[in-house]
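Q: Using only what follows, build the 3D model:
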Amino acid sequence: MTTERSQSLTHLARIGFSRLAEADRDLGELEELLALERDALTAPAARSADPDAAVSAMTRIARRDARALRALHADADGWAAVWALLGASSGFADFYLRHPEELSHLVAAGRSLPTEEELRASLLESVDAEDGFAVDPDERSWVALRIRYRRQLAAIAAYDLLSASPVDEVALVAARLADAAGAALEASLCVARARVVRGLPGTGRSPREQVAGTRLAVIGMGKTGARELNYVSDVDVIFVAGADEAVLAEAGESRVVDIATRLAVQTMRGISGAEIEPPLWEVDANLRPEGKQGALVRTLDSHLSYYDRWAKSWEFQALLKARPIAGDRELGDEYVRAVQPKIWTSAARENFVDSVQRMRERVTEHIPAAEVPYQLKLGPGGIRDIEFTVQLLQLVHGLSDDRIRQRGTLEAIDALVAQGYIGRADAATFSHDYRVLRLLEHRVQLRQLRRTHLMPERPDERRVLARASGLAESGEKVWELWEKIKREVRDIHVRLFYRPLLSAVASLHEEERSLSPAQAHDRLAAIGFTDPVGALRHIASLTTGLSRGATIQRHLMPVMIRWFADGVDPDYGLLAFRRISERLGATPWFLRMLRDSSGAAESLTRVLSSSRYVGELMEWIPESAAWLDDPELLQPRSGVALQEEARAIQSRHASIEDAMRSVRGLRRRELLRIAMAGILGTLTIEEIAHALTTVTEVTIQATLRAVRREVVPEEDSALDFSVIAMGRFGGGELGFGSDADVMYVYRANGVDPQRAHELSLQLVAGLRKHSEDHRVPLDLDAGLRPEGRNGPMARSLAAYGEYYRRWSLSWEAQALLRARGVAGSTKLIRAFTELADDVRYPATVDPQGVREIKRIKARVENERLPQGADPARHLKLGPGSLSDVEWLVQLLQLEHAHRVPGMRTTSTMDALRAARDAGIVAETDAQRLADAWRLASRLRSANTLLSGQTSDVLPTDRKKLDGIGRLLGYPPRSATAVEEDYLGATRRARRVFEKLFYG
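A: Predicted coordinates:
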């Protein structure tokens, strides 16, 4: 006996029982009560979510009515259904314990779902409805209705639980649950009519003719309206009153509304009131106008008046799912038709998108902290994240596209992806995860037939959930699935729900959403396009066709056109966008990024309409658009990373031409990255200068390595050669379009001196040749070398030393103040730096040399300005501009750097700060010099970015000046402000310069 019992318990454990001793005892009792063999009893147990609970419930039911269970066993489908229901739901166990006779209706259960017509007919039959009135209006009708409803609910649940793939049946099951709710309300309304005619307590008596002629439409809202209801959920409704003309004439509107209100109250009581049979669910009418404070029932005109004058944005979002579910269908349809236009224009309200986003956040904020990890519905990554995202997309894009005006969430997702508003991958994930979340919600509600949206905390309950849903093998696995879905849903929700495109689309004027060609031409001209014909041509090229890309472009274009129009040069921006779009072709990430990212589309329009420099580079490097979707990708790369990439490039290419082509590509790409970041305001002028200097250094270093490999043979490899950065390059202060001032130095190291000189000149020639880039020129300017353009292009270290000892002029010592080695032999660079330090940081300064520097500065101002140029507008040589600040700082360095270590720097701004800290320059004076220098530097770079061409003159053209100002962060139409700011800053700096330089 012990062995047999052990085998029996093992078998029970194998088919899913966990409380083996209790189960064995209950099964033994069942065998006696039903006179059935154990194997016959437990045949369907393996498919039961909680076999222990199922057999315990059967035992209790059998004690009360064994015949009902025994009769059901004869039907295989019914027997499987009772195991499924009682194993998944203690609520159904309680129901069948109260009404064991209802078990007979499980015969053939699970094979199919009842239809909407069958549900309605069955529930009306339960109250003996005739012509809209129940025959017997007392409380027994409500009890009968509730029992019949639960019979139908059991049929739906049995089909759901026994389905081979319940996740695929979620939509159909939810639709039937909504149909059942509508049918229950219809039956309860029939009872209500009879009670009002009879004048039962709490109803107030009215003549049958008036009650029959009073029209009451029950509008399903939320999940009920969308036919995606839960097993146990509040059923949101709105009541609309009307009447036949005869009744309206006889009784008047107020009497009709009074009757309709009493009907509504009794209808709700029949579903939710306290009776012998427990309530079905809460009928919630709080979505009505004015909520709980408003009238329960209104006429159609009263509803419409409210929506026109007082309704808030969330109320239109709620109306998205409105559907007649009971009562007068004609009136209900009329209500829905009347509110539809209001729903689909609500997104045009001011701050509509923000209000919806904030409402979702408030929902999350009000969840008790302890519940957040378990909230299937309201928590982050839960059902509401999907629903709010889908509804917001619908409401915004549904302004002009009626193809996405769906009630149901899943149908709406399908429509949104079909019309290109969301990507296929995101839609597939949303659709699948929504079904899974709804299935989990269904199963936790079935457990006790109680309204809940919480994942179970206890491991044994999670195990039951895993078995009931069929989604996982264990409780741990179902929790892991839940965590995974939360992450997926939250990620997509945040990307789509907070998509800036939504606010932009919602705020479009009606005429911008749909224009005829003639209207579009006029509109484009009005918002700032100077060539509207060309703009229309570009728009047509982007949006014509049936491809998914063209579909997405059609959605994007109305908003992007407005963004382009807000830019400096809308015509060029749109042209560049077309070219980039054509270059990227069918690349899926590009349009998906513009549609879905957190601001890439607007950023792209901004950089393209602000800068020809960026637009021309992006045409060559269109994949750079992806950087706009990730702030990290817009950050300049470090010199180490660029060096590693440059070395890797050179190791892959055998020929110098191929290697340098790739190095030029690297430089263009990094210049573009810095330019985009600068335009978008993520880099300061100092960070831009540092990044541009780093890119230039890496380019020269890579070029020198490649050229040296070609020029210097093995036997002459002892030759040292270095590139010395000068001017703004040496100071790490390059701007867009700046030349790279350099000098070249070599050391023979045993190589024949003449041979060393010849090789050095070949290295210089190779550097100049292979660094050329017609698209983004890199001019290696050696004009600051000793003797200027008349001096040798390259000198040995010894020759430099000899020259500076014997022949150098004061300006050459001054030029050395920004000398810094950037490429080639590090030993040679150190030696040259030591030589330069002796010259540029003298212990005493020759007064004659100082006078010569001042004389040269005055001559530069008079002679080097371009003919006809306005000195006040010259950013480099004008009064108070770059040269004034730099010459003054360099003079101070020559005079004081020997005793002030902080001034021994190649950086103008660092040297100025050190002079201020040492008390050489007053705080106010230093600030004025720095302000002028920074503004002039920014204006030079902005001028280059705007036009794609280098210029040192502040434009007089107001449009260009305004464009430069926009790049510097000024508001539109700030040409005068830019001009005045620059002239004011340089005027103040000039006064400081004259006081300190000449004084």
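
Q: Could you use CA atoms for every contact and neighbour count after this?
A: Will do.

Q: Now the strand or helix carrying residue 493: buried residues?
A: Using DSSP states H and E, residue 493 falls within helix 475-497. Across helix 475-497, burial judged by 16 or more other CA atoms under 10 Å covers 475, 478-479, 482, 485-486, 488-497.

Q: Around residue 120, how many other residues sit close by?
A: 22 (other CA atoms under 10 Å).

Q: Please determine how far residue 538 is located from residue 674.
A: Using CA to CA, to the nearest Å, we find residue 538 at a distance of 28 Å from residue 674.

Q: which of these two has more neighbours?
A: Higher neighbour count among residue 538 and residue 674: residue 674, with 26 against 18, using other CA under 10 Å.

Q: pretty sure the more buried one is touching residue 687, no?
A: No: the pair residue 674 / residue 687 is not scored as a contact, 9.2 Å apart, by CA atoms under 8 Å.

Q: Do you have the strands of the stretch 101-250 of the chain handy? List them.
A: 129-130, 133-134, 214-220, 235-243 (DSSP state E, counting those that start in this stretch).

Q: just checking, residue 912 touches residue 925?
A: No: using CA under 8 Å, residue 912 is not in contact with residue 925, being 10.1 Å away.

Q: between the two, who's got more neighbours?
A: Each of residue 912 and residue 925 has its neighbours counted (other CA under 10 Å); residue 912 has more, 27 against 18.

Q: which secondary structure element contains the closest residue to the more buried one other than its chain neighbours?
A: Spatial nearest neighbour of residue 912, excluding adjacent residues (CA to CA, 6 or more residues apart in numbering): residue 889 at 6.2 Å. Residue 889 is part of helix 882-896 when elements are defined by DSSP H and E.

Q: Another for comparison:
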Amino acid sequence: MSLPSLVAIPVALEPLAERGRAALLAKAEELGQGTEGWPAERWQAFARACVASDFVAEQASRDAAGFLALAESGELERTLRPGEMRTQLQAWLADCTQEEELSRTLRRFRNRQQLRIIWRDVNRLADLAETCRDLSDLADACIDLAYQWLYPRHCEQFGTPTGRRSGASQQMIILGMGKLGAHELNLSSDIDLIFGFPEAGETEGARRSLDNQEFFTRLGQKLIKALDAITVDGFVFRTDMRLRPYGSSGGLVLSFAALEQYYQDQGRDWERYAMIKARVVGGDRREGARLLKILQPFVYRRYLDFSAIEALRTMKQLIQQEVRRKGMAENIKLGAGGIREVEFIAQAFQLIHGGRDLSLQLRPLLKVLAILEGQGYLPAPVVAELRDGYRFLRYTEHALQAIADRQTQMLPDDPREQARVAFIMGFDNWTAFLERLQHWRERIDWHFHQVIADPDGEDEDEVVGGEWQPLWLGTLEEDMAVRQLAEAGFQAPDVALRRLQDLRNGNQVRSMQRLGRERLDAFMPRLLAQTVEHDEMDQVLERVMPLVAAVARRSAYLVLLTENPGALTRLLQLCSASPLIAEQIARYPLLLDELLNEGRLYSPPQAPELAAELRERLTRIPEDDLEQQMEALRHFKLAHSLRVAASEFAGTLPLMKVSDYLTWLAEAILDQVLALAWRDTVARHGTPKRIDGSDCDPDFVIVGYGKVGGIELGHGSDLDLVFIHDGDPQADTDGPKPLDGTSFFTRLGQRIIHLLTTHTTSGQLYEVDMRLRPSGASGLLVSSLSAFARYQENEAWTWEHQALIRARVLVGSPRVAEGFEAVRARVLGQARVLETLRDEVSEMRAKMRGNLGTHATQAGLGENAFDATQPFDLKQDAGGIVDIEFMVQYAALAWSHHYPQLIRYTDNMRILDGLSAADLLPAADVQLLQEAYKAYRAATHRLALQKQPGKVPGDQFAELRREVRRIWLELGLA
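A: This next block holds a predicted model:
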């Protein structure tokens, strides 16, 4: 929402403005300071401020000299520059020598700034962001400068605290929590602080040493007094220390080691929630950053943490009980649809996903909402309502607090106070304001229940899958349990029961902690309730049980599925469709994350979005953390491979698009792998040189052959790769451990293979086959462009030229890619003796059939080739995939000398289109070959997802096979 409107001062409130004006004029006359030079706009703003805020009217009268000076400074009408508030307070404190002076100066400065901030807020000279920022900057300046004033004087009295291990002097670290940590303070907010110090030890330089903790405890007490104590000048900020470990009963200040130990061993869910917004607001900022890094694993878990939902739900229930007990339904912070519910929504996503999605590790709520929209966690219309509703509530909060500089979020009962709030919020009357407020509270509460609601609903008697609880818990007699499973539709109820009993009685479950067992007992009835909705329920249960067993000890995944019934539904659908997917999810449960968003699951991104998403993920990881980088790459591949498979089953991706996406995925990963390998190799050995002596950047390409080259990757395909460089083989690199160019690029290639093939906890990226490089397994791992050209032109076999037809640069230097394309075009476009070419292609195909085809049917050429009892190998048998590929390759090699367009593309479908366009093959034959090729590949994909070999009964595709074979023979191939 935009700023609340300015409305005319209601007649009933005009006396407030007149009273404030009269008091100011009287004080100004006493001081001999006139207000004659004030413009009309300032008097109007002053009237509005007096109507809105008793604090402004009283402060202007009590310290008229200070107020008039503030007005003359022009600061009422302008935004303060970054750092200006701190600079001003430093100047005010420059001459302070006593603690009493410190206390008085801080309070007077605070009152001046509070008046300025309220003035600008109620006159709509500042928006919500500026008001919150100014209040938070004021708190930061007061906290840190008070500490900086107290610390050296404390050291003079007690000595300098020194670390026992490091021997270094110690400073306190002051963490601001909650709204202060997020730069979101309201007009009369208290501040939540936690004090820490790096290292245990004692003070040095005083007659009697103190333990560091005692030193900082005394210092902390003085700092709290400087900020919190109420004097004749008021207070600076009400200071709340109850968020520290052990609360009010705990030590006021703890060492880093003690803080880490507490949060690791005893930290509670609400403390994770609080720590999201923790920020260093005073003391040693460098050490403070180190403390936050130490505590980060407590806040953000590396796995998906849906237990956070349970914790937030419990916290909300406690708040609701307190609201009911104290009659606080009109509290716009804690009541239904209040500020806290928006915060809970944002922080639920942060706690669940923030360990893996680093973009969510933010403090300001509005920025978190923007990330939730941008990353697809929440739809844009939902975020818009949450954002606008939150702003309305925060403006209302400021209106309530501006009146008396009092911390309140309760709507007033008094008619005059109601009129003041409505006026500040830009409404003509209380009824109109209340109507708008109710609208936003209802929308926020609705969205809150969509995110935080208990999946069982509010009625505890209606537990999802409750009818299956006795069976799972083992309280049913066995024959009764078998009967219940049979009546539900299981074909083998005794087998299903045994699967459940084996899990329940297995060592993993019996050794689970109480919380994990409770989560499993809550999940299993839900699982059974959804399983029996499937036609193939026996198969579904068989496939999903290994996953349950795999995650039983990591019960956060069970919470994920319990909290998200839609994700469980999609899991069972995928397990029913494919044992390969079921096995993959059981092996890598982190893939359950992908089931949360149905729209995203069935809509894989386009190539540019894929590449951008992976780049963004990796930029959030420190450059020196190779382990995390490798895990991120593998998780990315697993997640997007699952999305492609799910989309294929759902029918949202046709076959050709499946291969496109899998190929784009490989290219995005190879691009980042090359970047990582290049950076690492250059860091070790320096940059290699070109022939002209300039730096390579990187003058290296990864060439894809076979399926990846032909944009035809399938599920689980390996990568046929060749590495080519165009650097100076002899020139040394310029690093600490120099290598000649050949050795450097060999190391680079080895590094790439290592990154691709190393097994981590998330598996490996790809199997890599390098045998298509010049001279095969006996050749150099990386070839120079010139050596590659010489080999292809002088030494390569015909089958290697066939392979070159499907070769293309996947990633790397555009300059070297152009060189490779020129070599490829020259080699493939040379004139050939057709009879010789036919013989060589036929001979190679015959060898392949003999070695790889189905022996029982003579590779599909025997009399029993179409017998239903015999298998047909979709790839290797006669009339299958390889026959089509060989025909395309033969045609391209035979005719590209005269028709160079035949080698423009590397995929079979477009080469066939070229053959048709050039009238080299009849259009009907081209269409048949394309249909056969797509049909075979579709069957191969389906079989792969069923974990079955690429074979079908011999009577399938009979007509297509005969026609493919006819075209083969008509081309003169044997």
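
Q: now what about the TM-score between them?
A: The TM-score (TM-score structural alignment, normalised by the length of structure 2) is 0.46; 505 aligned residues with a CA RMSD of 4.7 Å.

Q: Tell me the first helix or strand C-terminal of the helix holding residue 889 of structure 1.
A: helix 908-917.

Q: What residues of that following helix count as buried?
A: Buried residues in helix 908-917 of structure 1 (16+ other CA under 10 Å): 908-916.

Q: and those residues as CSV, adding distance to residue 548 of structure 1?
A: Converted to CSV, the buried residues of helix 908-917 of structure 1 look like this (distance: CA to CA, whole Å):
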residue, distance to residue 548 of structure 1
908, 54
909, 53
910, 54
911, 57
912, 57
913, 57
914, 60
915, 62
916, 61
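
Q: Sort out which one of these lies nearest residue 301 of structure 1 for me.
A: Nearest to residue 301 of structure 1 out of the buried residues of helix 908-917 of structure 1 is residue 909 (CA to CA; 72.3 Å).

Q: Over to stretch 113-132 of structure 2 now: how far is its first residue from its last?
A: End to end - CA to CA - stretch 113-132 of structure 2 spans 13 Å.

Q: I'd like the distance between residue 132 of structure 2 and residue 121 of structure 2.
A: Residue 132 of structure 2 is 10 Å from residue 121 of structure 2, by CA to CA.

Q: how far away is the residue nearest to residue 912 of structure 1 from residue 857 of structure 1?
A: 13 Å.

Q: Kindly report the same for residue 743 of structure 1.
A: Note on residue 743 of structure 1: its distance to residue 857 of structure 1, by CA to CA, is 22 Å.

Q: For the two, indicate the residue with more neighbours.
A: Taking other CA under 10 Å, residue 743 of structure 1 and residue 857 do not tie; residue 743 has more neighbours (23 against 19).

Q: In this structure that one contacts residue 721, no?
A: No: in this structure, residue 743 of structure 1 is not within contact of residue 721 by CA under 8 Å, at 10.9 Å.

Q: following the helix or strand hosting residue 354 of structure 1, which helix or strand shows up next?
A: Using DSSP H and E, residue 354 of structure 1 falls within helix 352-365. Per DSSP H and E, the first helix or strand lying C-terminal to helix 352-365 of structure 1 is helix 383-397.

Q: Point out the other helices and strands that that next one packs with.
A: helix 352-365, helix 409-418, helix 424-448, helix 475-497, helix 500-506 (3 or more CA pairs under 8 Å, 6 or more residues apart in numbering; DSSP states H and E).

Q: now these as a markdown table including distance to residue 990 of structure 1?
A: Below are these laid out as a markdown table (distance: least, CA to CA, whole Å):
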| stretch | distance to residue 990 of structure 1 |
| --- | --- |
| helix 352-365 | 50 |
| helix 409-418 | 62 |
| helix 424-448 | 60 |
| helix 475-497 | 51 |
| helix 500-506 | 46 |
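
Q: Just to be sure, residue 746 of structure 1 is in a strand?
A: Yes: counting by DSSP: H, G, I helix; E, B strand; the rest coil, residue 746 of structure 1 is located in a strand.

Q: Share the number of residues neighbouring it, please.
A: Counted with other CA under 10 Å, the neighbours of residue 746 of structure 1 add up to 27.

Q: quick one: contacts for it?
A: Residues near residue 746 of structure 1 by CA atoms under 8 Å, 6 or more residues apart in numbering: 719-722, 756-757, 760, 794-797, 828.

Q: hmm, which two among those are most spread apart?
A: Top of the distance list for those (CA to CA): 757 and 828, 15.3 Å.

Q: All the helices of the stretch 801-950 of structure 2, residue numbers only.
A: With helices called from DSSP state H, counting those that start in this stretch, the stretch 801-950 of structure 2 shows them at 814-828, 834-852, 881-895, 908-917, 923-945.

Q: Next, format the ones you listed as a markdown table and append distance to residue 650 of structure 2 and mean neighbour count.
A: Formatted as a markdown table, those follow (distance: least, CA to CA, whole Å; neighbours: other CA atoms under 10 Å):
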| stretch | distance to residue 650 of structure 2 | mean neighbour count |
| --- | --- | --- |
| helix 814-828 | 37 | 18 |
| helix 834-852 | 33 | 16 |
| helix 881-895 | 25 | 22 |
| helix 908-917 | 24 | 20 |
| helix 923-945 | 13 | 18 |
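
Q: nearest to residue 743 of structure 2, of those?
A: Nearest to residue 743 of structure 2 among the helices of the stretch 801-950 of structure 2 is helix 814-828 (18.7 Å), distances taken as CA to CA.

Q: just the angle between that closest one and helix 881-895, please?
A: Relative orientation of helix 814-828 of structure 2 versus helix 881-895 (axes from the mean of the first three to the mean of the last three CA atoms, to 10 degrees): 80 degrees.

Q: Who are the packing partners of helix 814-828 of structure 2?
A: Applying 3+ CA pairs under 8 Å, 6+ apart, one finds that helix 814-828 of structure 2 contacts strand 700-705, helix 785-794, helix 798-805, strand 808-812.

Q: orientation of it relative to strand 808-812 in degrees?
A: Counting by the same axes, to 10 degrees, helix 814-828 of structure 2 lies at 170 degrees to strand 808-812.

Q: Export the contacts of residue 746 of structure 1 to CSV and append columns for distance to residue 8 of structure 1, secondary structure and neighbour count.
A: Putting those into CSV (distance: CA to CA, whole Å; DSSP: H, G, I helix; E, B strand; the rest coil; neighbours: other CA atoms under 10 Å) gives the following:
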residue, distance to residue 8 of structure 1, secondary structure, neighbour count
719, 92, coil, 21
720, 91, strand, 22
721, 91, strand, 29
722, 89, strand, 25
756, 98, helix, 24
757, 100, helix, 21
760, 95, helix, 28
794, 98, strand, 25
795, 100, strand, 23
796, 99, strand, 20
797, 98, helix, 21
828, 90, helix, 19
